[in-house]
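> Dropping the sequence and predicted coords here.
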Amino acid sequence: MTTSAPESALDVISELLIERLEIPSDEVRASAPMRDLLADSLMIVEMAMAVHDTLGIAVEEQELRDATLEEFAAFVDARRTDR
């Protein structure tokens, strides 16, 4: 029996940004500030809910505003391993 490694948070969050929030894929880069990708408060709330629904990780809106995509993904990965 082989098991594959779980998808990284960076991959999952990138996919959520592109698929659910319809952010153009060329804008979704690891170095992109989340506050630039999520243009308004509604998008921030939607992203927080999507991360919770998909990964089971609760995030605060401020955590989304203050990080790059890569930093936010690392934060989520750290919370996933703490469980």
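Great, that's in hand. On a predicted model such as this, the values are computed, not experimentally measured, just so you know.
> C-alpha only now, for contacts and for neighbours.
Fine.
> so how far is residue 19 from residue 6?
Between residue 6 and residue 19 the computed distance is 19 Å (Cα to Cα, to the nearest Å).
> Neighbour count: the two, which is higher?
Neighbour totals were compared for residue 6 and residue 19, and residue 19 leads with 12 against 7 (other Cα atoms under 10 Å).
> and the comparison structure, right after this:
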Amino acid sequence: MRDTVTTSAPESVLDAISELLVEKFEVPSEEVRGTALMSDLLIDSLMIVEMAIAVHETLGIKVEEKELRGATLAGFAASVEARLTDR
């Protein structure tokens, strides 16, 4: 589904976010890879807001829209994972 990802984020967080991208946002699975920019996958502001809400609902972590705009999928997953383990 995606390139080999070298990140500290465990597959479960990366998989959860990838699944949201494919199933909720209808991003083609071949585009969902660790090096992809979230802003390229979520093509408009509404999608970015909806993803922030979806991550909160799915993983219980609040994320800022600006985090999504500037991160790769792997980097975003690592950031979310770091907050999950800090609880």
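The structure has been received and is ready for your questions. Only a predicted model underlies this, so the values are computations on that prediction, with no experimental measurement involved.
> Does the residue at minimal distance from the centre of the second structure fall in a helix, a strand, or a coil region?
The geometric centre of the second structure, computed from its C-alpha atoms, lies nearest to residue 17 (Cα atoms, centre = their mean), at 4.3 Å. For residue 17 of the second structure, the secondary structure call by DSSP: H, G, I helix; E, B strand; the rest coil comes out as helix.
> what residue of the first structure matches up with it?
Residue 17 of the second structure is assigned residue 13 in the first structure as its aligned equivalent, the criterion being TM-score structural alignment.
> Name all residues that make contact with its match.
Taking Cα atoms under 8 Å, 6 or more residues apart in numbering, we find residue 13 of the first structure in contact with 51, 73.
> Kindly report the same for residue 27 of the second structure.
The contact partners of residue 27 of the second structure, by Cα under 8 Å, 6+ apart, come to 21, 41.
> Alignment lookup: it to the first structure.
Residue pairing (TM-score structural alignment): residue 27 of the second structure is matched to residue 23 of the first structure.
> roughly how far apart are its match and residue 17 of the first structure?
Per Cα to Cα, residue 23 of the first structure is found 6 Å from residue 17 of the first structure.
> One more: residue 56 of the first structure?
In this structure, residue 56 of the first structure and residue 17 of the first structure are 17 Å apart, going by Cα to Cα.
> who has more neighbours, these two?
Neighbour tally, residue 56 of the first structure and residue 17, criterion other Cα under 10 Å: the higher count belongs to residue 17, 23 against 13.
> Name the helix or strand for the more buried one, please.
Secondary-structure assignment from DSSP states H and E places residue 17 of the first structure in helix 9-19.
> what separates that helix from the chain centre, distance-wise?
When C-alpha coordinates are averaged (Cα atoms, centre = their mean, to the nearest Å), helix 9-19 of the first structure and its chain have centres 6 Å apart.
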